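what's the 3D shape of this:
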Amino acid sequence: MREIVTGIRTPEEARDFAKIVIAAFLMDRPALYMKHFQFDLPTGVQWDPDYVAAVDELLKQAVQKAADGLGLGNKE
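Got it, this is the predicted structure:
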């Protein structure tokens, strides 16, 4: 996917290349793309630092309603 997005390969070229790499891997031949990423992975925070938009009490009620619907409600 990265090579398509960055213009290294067209989708058709990438598909053909993937066939070759997968076949090589399945036949125990060198297949570098199957061993590790071919690019550096980003470092640092990788999750969405956004805030929770749901109101806590409303969310608790929704969870409780779903639990009750599944028969998982409070059993006292």
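
for the rest of this, base every contact and every neighbour count on C-alpha atoms.
Fine.

what lies in contact with the helix with the most length in the chain?
Scanning the chain for the helix with the most residues, using DSSP state H, yields helix 11-26. With contact meaning CA atoms under 8 Å, 6 or more residues apart in numbering, helix 11-26 is reached by M1, E3, I4, P30, A31, Y33, M34.

structure for this one too, so we can compare:
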Amino acid sequence: MGAQQMATQYGQPNEGTATKLLWFGRGPWKRIQITSDEVVHKFPTPHADFLTQYIDYEVPVDKLGELGRYDGSCLIDRTMGEAAARCDSEAANILTLNLMHEIVIGTRSVDEARAFYSETLSAYCLGESAPYCEQFQFQLPRGGPGDPDQPVPPGPKAEQVTQKVDEFLSASGRA
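A predicted model of the protein is given here:
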């Protein structure tokens, strides 16, 4: 059902394998992935996660722990400057990312976000209005460098490796 719904909404995938389908730059999403390798998830109720949707979003390092406590299917790639939600529907993914943003900017606590998530997704499933499931409640960033982190000053072993690489490159004429 998920693959057919995504194809109807976003067109044919850009890439596909026996276990994954990928769309790039469709709708509000940087990337969409559907996988046959489902992940069992029990929040807010038991279900299987198979749909991962990515946006550009740089999460401050001091918020990573809070987001881990919020929802294990809220995925952060600090180096790439991406956030993603992995669930069983686009509505749940939009809700996850809206609440992730509110945790990051400090307008909701983790406990408040979890309670709001459960109530809002339930309302949505009952056919009630649920704006947090229907569209992003914040302006989506586009692009950005991510956070490539900082190198560690080389210790004695790293200096030895660098020296051996330099020697190898010199000996092979590639230096």
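
let me see the TM-score of these two.
After superposition, the two chains reach a TM-score of 0.56 (TM-score structural alignment, normalised by the length of the first structure), with 48 aligned residues with a CA RMSD of 2.0 Å.

can you report how many residues neighbour D37 of the second structure?
D37 of the second structure has 11 neighbouring residues, counting by other CA atoms under 10 Å.

please apply the same query to P141 of the second structure.
Neighbours of P141 of the second structure using other CA under 10 Å come to 11.

and what about it, helix, strand or coil?
Of the three states, P141 of the second structure takes coil under DSSP: H, G, I helix; E, B strand; the rest coil.

now do the same for it: its match in the first structure.
In the first structure, P141 of the second structure lines up with P42, judged by TM-score structural alignment.

hang on, the earlier thing: which residue numbers in the second structure go with the longest helix of the first structure?
Using TM-score structural alignment, helix 11-26 of the first structure pairs with 110-125 in the second structure.

next, the buried residues of the matching stretch.
Within stretch 110-125 of the second structure, the residues that count as buried by 16 or more other CA atoms under 10 Å are V110, A113, R114, F116, Y117, T120, L121, Y124.

with the first structure overlaid, report how far it is off on average.
Taken against the first structure, stretch 110-125 of the second structure registers an average deviation of 0.3 Å after superposition, with mean CA distance after the TM-score superposition for the first structure.

please compute how far the strand or helix carrying E3 of the first structure lies from its chain's middle.
Counting by DSSP states H and E, the element that carries E3 of the first structure is helix 2-5. Centroid separation between helix 2-5 of the first structure and its chain, computed with CA atoms, centre = their mean, to the nearest Å, is 16 Å.

please name the residues that touch T10 of the first structure.
So T10 of the first structure contacts I4 (CA under 8 Å, 6+ apart).

at 10 Å instead, please
M1, E3, I4, D16 (CA atoms under 10 Å, 6 or more residues apart in numbering).

if we can go back for a sec, TSV for the buried residues of stretch 110-125 of the second structure, including distance to I55 of the second structure?
What follows is those, written out as TSV (distance: CA to CA, whole Å):
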residue	distance to I55 of the second structure
V110	21
A113	19
R114	21
F116	22
Y117	19
T120	21
L121	20
Y124	22
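
just give me the closest of those residues to P156 of the second structure.
Ranked by distance to P156 of the second structure (CA to CA), these are led by V110 at 42.8 Å.

one step back: max pairwise distance over the buried residues of stretch 110-125 of the second structure: which two?
Farthest-apart pair in those is V110 and Y124; separation 20.7 Å (CA to CA).

so which helix or strand takes in the spatially most central residue of the second structure?
Centroid check for the second structure by CA atoms, centre = their mean gives A84 as the closest residue, at 1.7 Å. Per DSSP H and E, A84 of the second structure falls inside strand 82-87.
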